[in-house]
Structures are given as C-alpha cells and as structure tokens.
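[1] build me a model from this:
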Amino acid sequence: MTQQPDHILQTMEGSILVITLNKPSRLNAWDKPMRDDLVMAILKASKASDVEAVVLTGAGDRAFCAGQDLNEGKTFDADRAELWIEEWRTLYNAIRRFDKPFVVALNGIAAGSAFQVSLLADFRIGHALSKMGQPEINSGIASATGFWILREMLGLARAVDLIQTGRILEAEESHRLGLINEIVGREEVLPRALELARMLAGKPKHAYAFNKQRICAATQAGFDETFELARQIHRRAFEAGETQAEMAKFFNKKN
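    Now for the predicted structure:
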C-alpha cells in the first residue's frame, strides 16, 4: 500500500512551531483531512508549554494555500455543505482563540478561505509575488465568511469590491491596505516570520493573551452571526446546484 503524505508538516524552530500545509501539487488547497490535522495541531500547540508561538506557511514556492480543494467541494450536497461550514467555524475559532503569537508566512498566493485564515492571524509576512484575494465567486461559492472578515479589516466598500469582483490583490496593494504587514525578499519570508514570532513570544505572555482575548471578544457577535448565515446561505446554494456545477466547471478549466 502506498503511504499517503502528511497533510501538514510540523517542525520546531526553538520554541516556535512551524506548521506547513503540505499539498504543493495542488497549491496546498485544503480538504477535510488537512483542516482536521491543522485544527488538531493548533489546539495541541495552544496547550504545549514548549510552544511559544506558531508560524503557518505552505509547501513549495507557488502558494500558501489556494483555498478549498474543488475536488472535494464539487461533490457536496446541502447537508454536507452545512457540515463544511461548521468545519470552518472550528478552524477559525481555533485560530481566533489561540492566545499565543500566530504569524503567517505567505510563500505564495492565499485565495478564498486561505485568504481568510491568513487574516485571522496576528501578522502576515509576504514577498513581492504574495498575491491575496477572495475569488470564490468565480467558482460559484458565496463569500459569506469572507465578507465578514474583509468588512472587519477594510470596511464595507472594499469588502464589496473584493467579494463581488473576485479580483486578486498584488502584494503591494495588500501591504498598502494593511493586509500584509511586511514585504521581504522571497527567501526571507519564513526567516522574517520566525524572527517576528520570536519577538512577539518575548512579550509578557499574559498581556499578549489578554489582548488577543479582547480582540476576539470585540468581533465575536459578528463571527457568530456570520456562521449562522453562512450555514443557511450555503445550504440554499448547494440545494440549487449552482455551486457544485460552477466548481466542476472551474475545476475542468484548470485541467
């Protein structure tokens, strides 16, 4: 039997846990097994006394993560779509409630749900080709959760722009808008993310955790409302069948 590769890789760099999304042949697009492993790793790191911070990155040099693996999503029905949204709620909550520093090293494109995950982190380090965006509409997926986090980060007008056009932001625009905190050389993305994580880990730990708890509380009502609406919206969308059809069409174009 052929051994399947790990969905994520975990290595310790001193007291910093580096988690690497590990499907480079598919631009690290995630499915349920990868999401489950990522949640487990984050929850374990939150309780581990030897882990002072997390850096999340992607394998290869093309993508941090291309978002949802359409091979999985195109087979969903309405019931599975609701469970899918609950899986995202679990992952997003794991990141939002992670009391230690959480830094994303954007080694390439971050699209759709991966864009959202990167925005849930404390800081993002990228390079000149680290593109970001919310192109879900182009594959028939409503941006219920994407709209929430983009409105929180950028305001209503820019959120509408990004979710309705599906356009991809170049690194310079993302940096100007504050979505990427620093742009460094391609080979310096992970080292700089580790350096930043170590600096943040050196802050008073209780104060850092309390600040994160306050940030989480300030956005909790919108988060809860978003996921309830997302559950309803995606159920209706998958009942109508357009989402599966558009996913399949989009996936076929890529092949």
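[2] going forward, measure contacts between C-alpha atoms and count neighbours the same way
    Will do.
[3] longest helix in the chain, please.
    Longest helix in the chain by number of residues, with DSSP state H as the criterion: helix 220-240.
[4] helix or strand next in line after that helix, which one?
    With elements assigned by DSSP states H and E, the helix or strand that comes after helix 220-240 is helix 242-254.
[5] now do that next one: which elements does it pack against?
    helix 70-73 (3 or more Cα pairs under 8 Å, 6 or more residues apart in numbering; DSSP states H and E).
[6] report the buried residues of the helix it packs on.
    Judged by neighbour count (16 or more other Cα atoms under 10 Å), helix 70-73 contains these buried residues: Leu70, Gly73.
[7] after that helix, which helix or strand is next?
    helix 78-96.
[8] can you list contacts of that following helix?
    32, 35, 38-39, 42-43, 102, 117, 120-121, 212, 216, 227, 230-232, 234-239 (Cα atoms under 8 Å, 6 or more residues apart in numbering).
[9] of these, select the buried ones using a ChimeraX command.
    Those of the contacts of helix 78-96 that count as buried under 16+ other Cα under 10 Å are selected in ChimeraX with:
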select :35,38,39,42,43,102,117,120,121,212,216,227,230,231,232,234,235,236,237,238,239
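[10] can you give me the helices for this structure?
    Along the chain, counting by DSSP H, helices occupy 32-47, 70-73, 78-96, 113-120, 144-154, 156-165, 171-177, 189-201, 205-218, 220-240, 242-254.
[11] out of those, nearest to Glu13?
    helix 189-201 (8.1 Å; Cα to Cα).
[12] may I see the buried residues of the closest one?
    Buried residues in helix 189-201 (16+ other Cα under 10 Å): Val189, Leu190, Arg192, Ala193, Leu194, Leu196, Ala197, Arg198, Leu200, Ala201.
[13] for Ile137, which of the helices of the chain is the nearest?
    Closest approach to Ile137 among the helices of the chain (Cα to Cα): helix 156-165, 6.8 Å.
[14] spatially speaking, which residue is in the middle of the protein?
    Val117 (2.1 Å; Cα atoms, centre = their mean).
[15] re the thing from before, just the angle for the longest helix of the chain relative to helix 205-218, thanks.
    Counting by axes from the mean of the first three to the mean of the last three Cα atoms, to 10 degrees, helix 220-240 points 50 degrees away from the direction of helix 205-218.
[16] also this sequence, please, to line up against the first:
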Amino acid sequence: MSTVTFDIVDNYMGIIKLNRPEAANAFSRQLLRDFHHAIDEAERHQQLRAMIIMAEGEKAFCAGADLKERSTMTQDEVVETVAEIGKIVSRVESIEIPTIAAINGAAFGGGLELTLGCDIRIASDNAKMGLTETSLAIIPGAGGTQRLARLIGLSKAKYYILTAKRFDSFEGKEIGLIEEVVPLNELQSKAFEIAQQIASNGPVGVKMAKQAIDQGFDQDIKAGLAIERKSYMKTIPTTDRLEALQAFKEKRKPNFKGE
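    Coordinates of the predicted model:
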C-alpha cells in the first residue's frame, strides 16, 4: 500500500494524504518517492481548483525525518534525503492551485516545513509543532529557515528556530502561522469548507491571485504592482469573467469553467 495517496473529491478538490500513521507519517525514502508520484498524479488533473494535504491517524501529521532510518545512513545519504524533502516542499509550493495543510497532530521538523510550502495552514486543537532541528545539532534543511521568517517575521523565526521550541496550534495561530484551530473531529470538514470556498471562485482569477502574491512578495512595490497588473490582464479575456458579470446581472451564482 502506498504511503502517500491522491484522491479527488467533488471533481474540483484534490487530496494528498500521508498514510504511514504507525511511524507518525515520518519521511522515509519510500514516502518521499510516493509523495512525488502523488504530486505527478495531481498535476495530470487540470480541472482541480484546490488541494488539501492531510495525514492518516489522530496523533501525527508528520513527525519529520524518519530518525530510525536516518541512523543507518551515511552522511552523503542524509544530505541526499534532506534535499529530497526540500524538493517535495518546493513542489508543493509551486502547485498553481491553492494548497491547504490540515495539521491533525504532531508536525515537527520536516513535517512543519511541509506545511510552510502550503498557502494556508489549519490545525486541530491537539496539534503540536516546531522546527526543533537545533536540538538535534542540525538546522532546518528543507526551507524552514527561509519560509518561516517570511511567514511570521525575522525575529519570531529566530526565536522559534534557535530555541527549538515546541508549541501548540493556538500559539501557532497567535503568531500568524495557523489560520484556523478546530477540534480534531472537525478538521477534515473545515479543510473541505475552505477548499470549497476557493473552488467556488473563478479558477483563473484564483490562480492569478496566488501567482501575483507569490511573485510580488519579495519585490519592491513598483515591481510588485507590475506583476499584479500582468496577472490581472490574464483574467480579462476569460469567459469566466463575462459569466461573473452576467450572473451578477441575473442575481444567480456564476458557473465558472476555468476558461
């Protein structure tokens, strides 16, 4: 059985699920291979409008690296495996549709780094998380030092990474890392609700909005506004834009087709 699965719900929502709960969904070499295959499969479905990344079980989203497996590796193999985790996070980050991480429990090290590659993070009220690598005499190596600082600010990122502090989902929301905290039994439905809200909007507009935000974030305001205009112009010739105007006129919900 695959350690990462991909499914489609309601035609428009993709779900990538980590499925190794007996090992806290940790990143084994096999799981990394299966994750690449799941993304490959997802990218073949052009009709998707939102992607949820979640995990099987009630205790762990992803505990990070499989330390039991890593203890048998050579230094070169360790470096190679960390790079592979980084590639997965970067692939998730570059998915053109919005991605939602539904954190159902422990998310440490590479597990939390995976969520940093997503656009939106929600968590169950029992979740614990942290970039704890310095307590293992290493540093976050799958993008954590870069993405966390961009999300919560330089000083806060240094505080959490240098102390290797573990924190709960409520603290995660307080610092701007987590958007919603819900009971564990409501996490999946909340993720679906957010995905459906996104999927009900104009698909081209959503993709272009994500693109404009991502590409403009590290630019000065002038360059950022130019990026925004370029993305905006791609929405103008779409039939969805005309459908939205017609639906408004007729006082009905628009029927978007991503065209």
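[17] hang on, the earlier thing: what's the closest non-adjacent residue to the residue nearest to the centre of the first structure?
    Spatially, and ignoring its direct neighbours in sequence, Val117 of the first structure is nearest to Tyr92 (6.9 Å; Cα to Cα, 6 or more residues apart in numbering).
[18] just give me the mean distance for stretch 32-42 of the first structure relative to the second structure.
    Stretch 32-42 of the first structure: mean distance to aligned residues in the second structure after superposition is 1.7 Å, counting by mean Cα distance after the TM-score superposition for the first structure.
[19] number of residues surrounding the corresponding residue of the first structure for Val92 of the second structure?
    With TM-score structural alignment as the criterion, the equivalent of Val92 of the second structure in the first structure is Ile95. Counted with other Cα atoms under 10 Å, residues neighbouring Ile95 of the first structure total 21.
[20] the one 4 residues further on now?
    Other residues lying near Asp99 of the first structure total 21 when counted by other Cα under 10 Å.
[21] any idea how far it lies from Val54 of the first structure?
    Separation of Asp99 of the first structure from Val54 of the first structure (Cα to Cα, to the nearest Å) stands at 11 Å.
[22] do Leu229 of the first structure as well
    30 Å.
[23] which of these two has more neighbours?
    The neighbour count for Leu229 of the first structure versus Val54, taken as other Cα under 10 Å, is higher for Val54 (29 against 14).
[24] I figured that one hits Pro101, correct?
    Yes - using Cα atoms under 8 Å, Val54 of the first structure is in contact with Pro101, at 6.3 Å.
[25] for Thr72 of the second structure, what are its contacts?
    Shown in contact with Thr72 of the second structure (Cα under 8 Å, 6+ apart): no residues.
[26] which position in the first structure aligns with it?
    Under TM-score structural alignment, Thr72 of the second structure pairs with Thr75 in the first structure.
[27] so how far is Lys190 of the second structure from the nearest residue to Arg70 of the second structure once chain neighbours are set aside?
    Among residues not flanking Arg70 of the second structure along the chain, Val78 sits closest, at 6.6 Å (Cα to Cα, 6+ apart). Per Cα to Cα, Val78 of the second structure is found 36 Å from Lys190 of the second structure.
[28] same question, Gln211 of the second structure
    According to Cα to Cα, Gln211 of the second structure and Lys190 of the second structure sit 24 Å apart.
[29] my guess is Lys156 of the second structure contacts Leu162. True?
    No - counting by Cα under 8 Å, Lys156 of the second structure sits too far from Leu162 to count as a contact (9.9 Å).
[30] hang on, the earlier thing: any residues in contact with both of Val54 and Pro101 of the first structure?
    Common contacts of Val54 of the first structure and Pro101, defined by Cα under 8 Å, 6+ apart, comprise Ala197.
[31] contact partners for the alignment partner in the first structure of Leu177 of the second structure?
    In the first structure, the residue matched to Leu177 of the second structure (TM-score structural alignment) is Leu179. Residues counted as contacts of Leu179 of the first structure (Cα under 8 Å, 6+ apart) are Leu119, Arg124, Met153.
[32] also Leu129 of the first structure?
    Contacts for Leu129 of the first structure (Cα under 8 Å, 6+ apart) come out as Gly108, Ile109, Glu170, Ala171.
[33] Asp69 of the first structure versus that one, what's the distance?
    Taking Cα to Cα, one finds Leu129 of the first structure at 22 Å from Asp69 of the first structure.
[34] now swap in Ala81 of the first structure and tell me
    14 Å.
[35] these two: which is more packed in?
    More neighbours surround Ala81 than the other of Ala81 of the first structure and Asp69, with 23 against 18 (other Cα under 10 Å).
[36] quick one: the more buried one from Asp37 of the first structure, how far?
    20 Å.
[37] so what does Gly112 of the first structure match up with in the second structure?
    Alignment note: Gly112 of the first structure maps to Gly109 in the second structure; criterion TM-score structural alignment.
[38] no, scratch that, I was asking about Glu188 of the first structure
    Using TM-score structural alignment, Glu188 of the first structure pairs with Glu186 in the second structure.
[39] which residue is the nearest non-sequential neighbour of that match?
    Glu186 of the second structure sits nearest to Ser124 (Cα to Cα, 6+ apart), 7.9 Å away.
[40] ok, the one you found touching Gly105?
    Yes - counting by Cα under 8 Å, Gly105 is a contact partner of Ser124 of the second structure at 6.8 Å.
[41] how about the counterpart of Val206 of the second structure in the first structure, what does it touch?
    Under the alignment by TM-score structural alignment, Val206 of the second structure pairs with Tyr208 in the first structure. The contact partners of Tyr208 of the first structure, by Cα under 8 Å, 6+ apart, come to Asp99, Lys100, Pro101.
[42] how close does Tyr208 of the first structure sit to Glu152 of the first structure?
    For Tyr208 of the first structure relative to Glu152 of the first structure (Cα to Cα), the value is 21 Å.
[43] swap in Ala41 of the first structure?
    Counting by Cα to Cα, the gap from Ala41 of the first structure to Glu152 of the first structure is 27 Å.
[44] quick one, which of these two is more surrounded?
    Between Ala41 of the first structure and Glu152, Ala41 has the larger neighbour count (other Cα under 10 Å), namely 18 against 13.
[45] residues contacting that one?
    Counting by Cα under 8 Å, 6+ apart, there are no residues that Ala41 of the first structure touches.
[46] corresponding residue for it in the second structure?
    So Ala41 of the first structure corresponds to Ala38, using TM-score structural alignment.
[47] and for Gly133 of the first structure?
    Aligned partner of Gly133 of the first structure by TM-score structural alignment: Gly130.
[48] its match contacts Ser169, correct?
    No - shown here, Gly130 of the second structure and Ser169 do not form a contact pair, counting by Cα under 8 Å, at 10.1 Å.
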